[in-house]
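Let's see this in three dimensions:
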Amino acid sequence: MTGSDNTNTSNGAADGYRETVFLPTTSFPMRGNLPKREPDLLARWKEMDLDGKILAASEGKPLFVLHDGPPYANGNLHIGHALNKILKDVINRSHRMAGFAVHYVPGWDCHGLPIEWKVEEEYRKAKRDKDSIPVLQFRAECRAWAAKWLDVQMSEFQRLGVQGEWGRRYSTMDYSSEAAIAGEIGRFLLNGALYRGLRPVMWSPVEKTALAEAEIEYHDHKSTTIYVAFPIVSDPTSAEALHGVSAVIWTTTAWTIPANRAIVYNPEITYVVMRVDETDASALAAPGEKLLVAERLVEQVCKDCGILAHHILYTMPGSALNGAIAAHPLRGQGYDFDVPLLPADYVTDDAGTGLVHNAPAHGEDDFAVARANGIEIPELVADDGRYVEWVPLFAGTHVFKAADPVCDALTGVMKQAVATGAPACGLLARGEIVHSYPHSWRSRKPIIFRATPQWFIRMDGETQIREKALKALDDVTFVPAQARNRLTSMVEDRPDWCISRQRAWGVPIAVFVNKQTGDVLRDEAVMERIVSAFREDGADAWYSSDPSRFLGNEYNAEDFEQVFDVVDVWFESGSTHSFVLNLPGLRFPADLYLEGSDQHRGWFQSSLLESVGTRGVAPYRTLVTNGFVLDEQGRKMSKSLGNVVAPQDVNDSLGTDILRLWVMNSDTNEDLRIGKEILKQQGELYRRLRNTLRWLLGALEGFTEEEVVPYEELPELEKWVLHRLTEFDDMIRQAVETHEWVGVYPALHGFCTTDLSAFYFDVRKDAIYCDAKDSPRRRAARTVLDVLHRCLATWLAPVLVFTADDAWTSRFGEDTSVHLESLPVLPEVWKDPELADRWSTLRAVRRIVTTEIEAARRSGKIGSSLQAAVELPVFEDQMQLFENVDWAELAIVSQAELSVIPAEAPKAENGTGTGVPCGAPVVTVADGEKCERCWKVLPEVGQNASYPTLCVRCADVVASGLACSSTAG
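Have a look, this model is predicted:
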């Protein structure tokens, strides 16, 4: 009997002998019915306390610690959550099976603006003013919202088959966590790294708070562009060249003109003074005006400003501008201050004018130049994005609506300058540009840079956090390796860490500031009282307690300002190592952090800086990064495109194991794609794996240890299979050690479909189905099938958590679980590379033979392959390769013989070894009759008169009572 179909009913013998054939029998169904079966298995695991048994089995084993990056508790899980958690689960489960104790403590990030935003949405719907709600009531509503979604997400993670210690999950809003976070802030306070300072930060006018870089995303935005002339009023170094000249700037943030305090040039750039000779009708500039711009940008400036003809009066190096002073174009209207020209090497002549308008309250570079030159940093924009009341001309105007009034004011002064013959002053040209602009990822609204007093952690100076962090990364392993460059460069370039947020739901920066001196109170006893209060009552204690609870008798509360800014949520999640990795069964630092690639600027970085700043070392030994999930066309998922794939929908329609298989069949180092067609393909791959397990279970029906054949007595083919298993054992153990799983499960699928189903199972079906129960060949095959089942079930268990356990309990009983098993330890003697090379060649020859058989079938010469006889011509010097090989069995034909080609085999292309070791096979119709039990066509059929329709082998098996029947057993 033969064929490539692995089902129970294929290749059955004629009715008279069907019951004598060992056809596969198993309770493991062909269809997984995963959406229904998986919840049943989850319930069984809970009933048998599988998690408890896993923990008990880990006692005394070496630790492996994967610290869970906390997802945000504000909605149902999305496909990115599923990808990340499944990856973590595969790594944890495989480490358990490799002999490690794994105590996976899942966590949640529960503070911050996203949750506030959701609660405020409810207020807005009810037309309630959030600011009128008592802060403790508001915080309580935020806590309830986060708790609700934490429970929802925890249930959804468990439905994904993720195994963890859910009973001791952590969240940043637990009282103990809030106390620990306050304690970490205190560490920075006491070591001098925490300070309050004024500098520009990314600010959301909609959410009225500072934002971290990790909270920013970029979208196209239309901005007003303007060219503005600043008349130069003083130049002690080259008065003649700059007399009556106006410096020209170009900016995409017209609203920052009121905040201008300087113009920045590059000493290395060549500048020119050009005289305007002719303009078009739209131009605001007038002939005769003298403008200062970079030499390389003259043509672009003329084009944009409607200047048809010009003349270069002077050419000068940027250094010649040293000491020049301009007037603000709105001088006389409340902007009566000098605008110095200052050098800076970040200025380029690639675009604009080569002169950069400097608004130090609204840009990092601008701020640094102003500070270095002793220029005042004006605070002109309120937290809602409106100009404050003391801003001349524009008070109360929102910055994103200020372009028109600013341009109108600048146009007015330009017209006045033209009318009076004064140097150009004001607007020269206006345009629009669509460019990538930072937005808040929550509100999806554009943000601004705004200088406000904020709390920072110093990256450099005495604490040397930046230097220590970069050094700590030298000892961290990155997967993939190229991720090292990304995180390292981000740490190298980042400014001081702004950790304050002007919100209510979070852990407050629980410090006091002396009202007289402005100094921060650095007192260890005060911090200990704060931490103790938070541990007892949570961070709400900061809002509900009298300050004396924290200050004690040593200080007068009237002398101090109590800070109510809350800490950046990235600081909170970055400090989770301090209150999670000290739990029983865990350790610091963690072996592994695993998150998406966006966390190089988020959790990976904040955890590194927090740990280095308080403990001097990184909190992790290895960082693994996964990509983002896109749709089948490579687009980002969005509701508007209708391309969102929700893990809950996949669970309900296909089953979690399909989703888990998709993860592990993907290159998770890169961005992944998912959609209906891709999931359909994964379903097909799953079906093949399931059929492999099912056929193994069926073919192993009734297997006992007494059948086992020692390795030394196994045929070569069985030894080849065992060698292949050692190769996968090495691959899987290497993946466990390195966390590099890309390609492992596609290779395992290929082994199941190509090496097993399409080759080994096909070749050995005849022996397994039709040989005598105790035949050495059948016992040898079943010995290997036993090993195959154990290996495949355990190797697949970290991924196909439900299917693998079903395949295990179908054989070993409901009181067992594959998740309590270890990775199989395979004997070293099974490794046989020489045998593998030999069988690689034999399989190549087999493909030649089967190609000819298939051609004979298509031509109608034969029906099934068992109707064929094959003659295989072999080169004389290659005959030893074909010894001890039953080619009738290997090619699945009824008869086969070798013939000798009296010549040497042709050399391979590289001139060494052999090329094809045989000639063209000859396929003919086999002589004899068809055996009704095994279907082989043999001349010997009918030799046994008692069984006239059987071959000798089958007649002997049936006669001896060692066939599969109710009487033979």
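
rest of the way, CA atoms for contacts and neighbours
Will do.

And the helices in the stretch 601-750 of the chain?
Taking DSSP state H, counting those that start in this stretch as the criterion, the stretch 601-750 of the chain contains helices spanning 603-615, 647-653, 656-664, 676-699, 716-738, 744-750.

Can you give me the buried ones in the last one?
Of the residues in helix 744-750, Val744, Tyr745, Leu748, His749, Gly750 count as buried by neighbour count, 16 or more other Cα atoms under 10 Å.

same deal with the longest one?
Of the residues in helix 676-699, those scored as buried under the neighbour-count criterion (16+ other Cα under 10 Å) are 679, 682-683, 685-699.

just checking, what packs against it?
Judged by 3 or more Cα pairs under 8 Å, 6 or more residues apart in numbering; DSSP states H and E, helix 676-699 is in contact with helix 656-664, helix 744-750, helix 776-796, helix 801-812.

so which of those helices is the most packed in?
Neighbour counts (mean count of other Cα atoms under 10 Å) averaged over each of these peak at helix 656-664, with a mean of 24.

Show residues contacting it.
34-35, 38, 83, 86-87, 159-161, 647, 650-651, 679, 682-683, 686, 741-746, 799-803 (Cα atoms under 8 Å, 6 or more residues apart in numbering).

That one relative to helix 676-699, how many degrees between them?
For helix 656-664 against helix 676-699, the angle by axes from the mean of the first three to the mean of the last three Cα atoms, to 10 degrees is 110 degrees.

relative to helix 801-812, how tilted is helix 656-664?
If you take the same axes, to 10 degrees, helix 656-664 sits at 120 degrees to helix 801-812.

quick one, helix 656-664 and helix 776-796 angle?
Going by the same axes, to 10 degrees, helix 656-664 makes 80 degrees with helix 776-796.

and for comparison, fold this next one:
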Amino acid sequence: MCADTPDTIDYKDTLALPKTDFPMRAGLPKREPDWLARWAEMDVYGQLRAKAAADETRESFTLHDGPPYANGHLHIGHALNKVLKDFIVRSQQMMGRDARYIPGWDCHGLPIEWKIEEQYRAKGKDKDAINVVDFRQECRRFAEGWIDIQREEFKRLGVTGNWADPYLTMDFHAERVIAEEFQKFLMNGLVYQGSKPVMWSPVEKTALAEAEVEYHDRQTDAIWVAFRVAGIAGSDALTDLLLDQFGEEKYSDEVQALSADCANAYVIIWTTTPWTIPQNRAICYNPAIKYGLYEVLDTPEECWAVKGEKYIMADDLAEATFARARLEPHQFTRLRDAPPELLDCFTCAHPFEGVPQGGGEWNYPVPLLRGEHVTADAGTGFVHTAPSHGDDDYAIGRAHGLEMTYNILDDSSFRDDLPFFGGLRIYDEKGKPGKANKAVIDKLIEVHHLLARQRLTISDAHSWRSKAPVIRLNRPQWFAAIDKPVGDNNDTYGTTIRTRALTSIDELVKWTPQTGRNRLHSMIEARPDWVLSRQRAWGVPLTCFVRKDTRPDDPDFLLRDEKVNARILEAFEAEGADAWYKPGAKERFLGNDHNANDYEQVFDVLDVWFDSGSTHAFVLRDREDGSKDGLADLYLEGTDQHRGWFHSSMLQACGTRGRAPYRGVLTHGFTLDEKGNKMSKSLGNTVAPEDVTKQYGADILRLWVAQSDYTADLRIGPEILKNVADSYRRLRNTMRYLLGAVSHFTEDQRVDAKDMPELEQYILHRLAELDKTVREGYSKYDFQGVFQQVFNFCTIELSAFYFDIRKDALYCDGDTARRRAARTVMDILFHRLTTWLAPILVFTMEEVWLERFPADDSSIHLQDMPETPADWRDATLASKWQMVRRARRAVTAALEIQRTDKVIGASLEAAPVVHVSDAAMLEALKTTTFEDICITSAITLTDAPAPDDAFRVTDVPEIAVVFAKADGQKCQRCWKILPDVGTHSHPATCARCDEALS
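I've put the predicted structure just below:
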């Protein structure tokens, strides 16, 4: 016996086992902050900018950050948004572009002002008694504090960017540019003062944009109100109708009958806003709806209807209306049609007309007007119309010259001198219902004009800040006209803001997903003029002056003077917008060019959406690290921003530069809990980013984003995060195996692709395919697709196939060409996988990279994705190896049954006979070492017919497997069972292992 017997040699020590210190447990929560500190010390973001500046071939890519609001800790929606942006910036950079990212914050506006007011109220201080500049400074300090907090929270998520120099809408230069952009609207003739219904918050005492409103259920009183027909004016249309129906002989009789029927008739309207009845100016109906005249035949007790009265309403709604008035079908009857030709002739009286002590307030005619907005879905088919309190009402009022009313004050109270209702509020200072609705209803009952009432729940507008209901209220406001030609001679995409916006949407912007286009297009297509003004203090003021002795429709009402504008901008650049509020500001800005006594200074502030809509100008256009052409390649926000930032940015840029400020728009859904419910602190189902990073690490949160379909609403919760963590562990193990496999790999061991075994060439082919998939996926922002493809490749094609097959060669071969080829492929895999996954798993891929390249200046995030040689692709070879893999699957399935039945313990104990009925497949298998591919000690391939009891799998009909045990002894080094074991100088080994030991 030789000296090196199994008793004297530990063969395990002779194996080339993977070596790595890379831990199986990630420990991300503790380790991630260290990598953040390292990146900051290295200034990785700055190095990337320098790298790009030195390489003229890199095209720029600018993702413009939609500014979050600086007033609280981040929620999971913030994390989703910023992580998606980081995926894009990092992937574009690693695919060879110069991808810059300037984070920003929205700093002005009501939420911050509201917080300062709350602090004042808690201290018993009166905001109006505080100097406005001092108040604004407190708002500024509040915003600065939250910016610092949120910046660190965003950085903790691994988000890269120019954090040292973000953009802030309250920076002096930003405030100057916002004012300058407003001045462009002013000088181009787009700004006007008007009085029309706007969303008004009685609690916050300011107008709100649609984006500042959310809808919640609230209870209200719906009422059915009777408007007496006060007059019928004849018309040619009515005459022709009656003549056609009754002829000349009966015409006069029918006219008399019609007059008698309608003389005491009432038009019945329905509304859920009783407080608007005092402001009624007309009644609308739709000629497409069929109306009838009904008579009350009898009434029960406790009924407001009166026997003998006649009511006009839509036929489809009559029965429900009478039921609400407590009338049974036998207690009313239909008398005749009430066609449009008749309704056009009606004039009604206001319910409060002639009421004692009314002071004649409501002694005016109430006409019936046609309106397509009227439907027969609910109510009576007649819509009470108050032009001061609704968009449709306002439009009808404008078309017919109806008078606007000013009965409601800023706090939602009726003006003090309004009869019966003076001083009563719709909502109190806390947003609770006031006494106005009840008072109006009680008065209607008193004057016998209420037919019915109902308590119901409706979805209605609320301020998303105070959570209090809002009302539609006409107030003098400043508007931007979106259908007026813009006087800037920049008409490439249209002459008005609306036409420019619609053209931009259709021709200049790529939408991801495409449904975003439809949503914004419909909003822009139907939207009214933009309400620019807010009655608050913390913001950029509307930097304009109005002449005291003129009306808003006078051409000289607004001062348009470039010299005045220039003085304002110079002051804002040096002092910020506070300059507008300092003593002597009016005289300073008007200078010697105008008499200050002739002008009033406007102190309304701009809608904050105008602020954020202007960011393209002071970020993309003005900053050195902005965009070369002042346009963004991408805006990315949640779907709510179709009515928010996407919308306002579109309108603002179309007004000042003639087109959309972006070339692409990507939208994501909202975050929900695991059950699909909206997150709420009161329900206790919120998931805070900070909690996830503390328990799992930021990479797990990032991986959750990558595994989710962000185009829809995303669910997150404990169980979902556990599943994400499991996927992470599997991927981490793949990277750990790779690190061990390439340990001490050197360039002199590298093998050219053409000299590799077919299996390695096949893996390179798959890498080439996957490289194209990954790049296309990142380019299309399909992060879920990218990660799923890479993850499946790692788990199915590497761990379960290639690694499983090649571990024998890696561990047991000596310095063979096969082992060198495998290690070369492993090195290639390492560089591809780390760069493909680095945009998603920023911390883990840095850890993997540094484990192999631990130099002080080393970082995966300074790398680009390696280019893939075209000659790696080999479709013919790939087709062959797909057949090989199918055959392998049949064999491994057959062996698994033997393992389950404990016939064998490991596949190396088997030497099956594989019957192959397909000649091409058989030939393909014979050109491989199929026993190595199936991890058996031997395999017999044959085209002989398989016995009936041979193992088969349904989807591989060409293969049938007959199990047999391997013949020979077990090699103590590689564990294969072979006949030659015991015949070599190392008697406990096979020939391959004996050679390796020698």
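
now for stretch 811-827 of structure 1, what's the gap between its first and last residues?
Terminal residues of stretch 811-827 of structure 1 are spaced 24 Å apart (Cα to Cα, to the nearest Å).

Now it: buried residues?
For stretch 811-827 of structure 1, burial by neighbour count (16+ other Cα under 10 Å) applies to Arg811, Thr816, Ser817, Val818, His819, Leu820, Glu821, Ser822, Leu823, Leu826.

what's the closest of those residues to Leu470 of structure 1?
Checking the buried residues of stretch 811-827 of structure 1 against Leu470 of structure 1 with Cα to Cα, the nearest one is Leu823 at 37.4 Å.

What is the aligned counterpart of that closest one in structure 2?
Using TM-score structural alignment, the partner of Leu823 of structure 1 in structure 2 is Met865.

Go through the buried residues of stretch 811-827 of structure 1 and say which is closest to Gln633 of structure 1.
Of these, the one sitting nearest to Gln633 of structure 1 (Cα to Cα) turns out to be His819, at 36.8 Å.

Relative to Leu55 of structure 1, how far out is that closest one?
11 Å.

do Tyr265 of structure 1 as well
Distance from Tyr265 of structure 1 to Leu55 of structure 1, counting by Cα to Cα: 66 Å.

pretty sure Asp171 of structure 2 contacts Gly576?
Yes: using Cα atoms under 8 Å, Asp171 of structure 2 is in contact with Gly576, at 7.3 Å.

Comparing those two, which residue is more hemmed in?
More crowded of Asp171 of structure 2 and Gly576, by other Cα atoms under 10 Å: Gly576, with 20 against 17.

so what corresponds to the more buried one in structure 1?
Checking TM-score structural alignment: Gly576 of structure 2 goes with Gly538.

residues contacting the nearest residue to that match once chain neighbours are set aside?
Nearest non-adjacent residue to Gly538 of structure 1, counting by Cα to Cα, 6 or more residues apart in numbering: Tyr175, 4.4 Å away. Counting by Cα under 8 Å, 6+ apart, Tyr175 of structure 1 makes contact with Phe534, Arg535, Glu536, Asp537, Gly538, Ala539.

where's the alignment partner in structure 2 of Tyr175 of structure 1 relative to Arg453 of structure 2, distance?
In structure 2, the residue matched to Tyr175 of structure 1 (TM-score structural alignment) is Phe172. Look at Phe172 of structure 2 and Arg453 of structure 2: by Cα to Cα, they are 55 Å apart.

what span of structure 1 lines up against the host helix or strand of Trp224 of structure 2?
Trp224 of structure 2 belongs to strand 213-232 when assigned by DSSP states H and E. Aligned by TM-score structural alignment, strand 213-232 of structure 2 falls on residues 216-235 of structure 1.

next one: the matching stretch to chain centre, how far?
37 Å (Cα atoms, centre = their mean, to the nearest Å).

got it, and stretch 689-700 of structure 1?
Relative to the centre of its chain, stretch 689-700 of structure 1 is centred 34 Å away, using Cα atoms, centre = their mean.

Also stretch 419-435 of structure 1?
With Cα atoms, centre = their mean, you get 47 Å for stretch 419-435 of structure 1.

do stretch 461-480 of structure 1 as well
Mean-position distance between stretch 461-480 of structure 1 and its chain equals 22 Å (Cα atoms, centre = their mean).

Do you have the strands of the stretch 1-150 of structure 1 handy? List them.
Counting by DSSP state E, counting those that start in this stretch, one finds strands in the stretch 1-150 of structure 1 at the ranges 63-64, 101-102, 107-108.

The second one: average distance to aligned residues in structure 2?
The reference is to strand 101-102 of structure 1. Mean deviation of strand 101-102 of structure 1 relative to structure 2 after superposition (mean Cα distance after the TM-score superposition for structure 1): 1.5 Å.

Could you identify the helix or strand that succeeds the longest helix along structure 1?
Using DSSP state H, we find that the single longest helix of structure 1 is helix 833-859. Counting by DSSP H and E, the next helix or strand C-terminal to helix 833-859 of structure 1 is strand 868-875.

Which stretch of structure 2 is the next helix or strand after that next one matched to in the alignment?
The C-terminal neighbour of strand 868-875 of structure 1 among helices and strands, as given by DSSP H and E, is helix 887-891. Aligned by TM-score structural alignment, helix 887-891 of structure 1 falls on residues 930-934 of structure 2.
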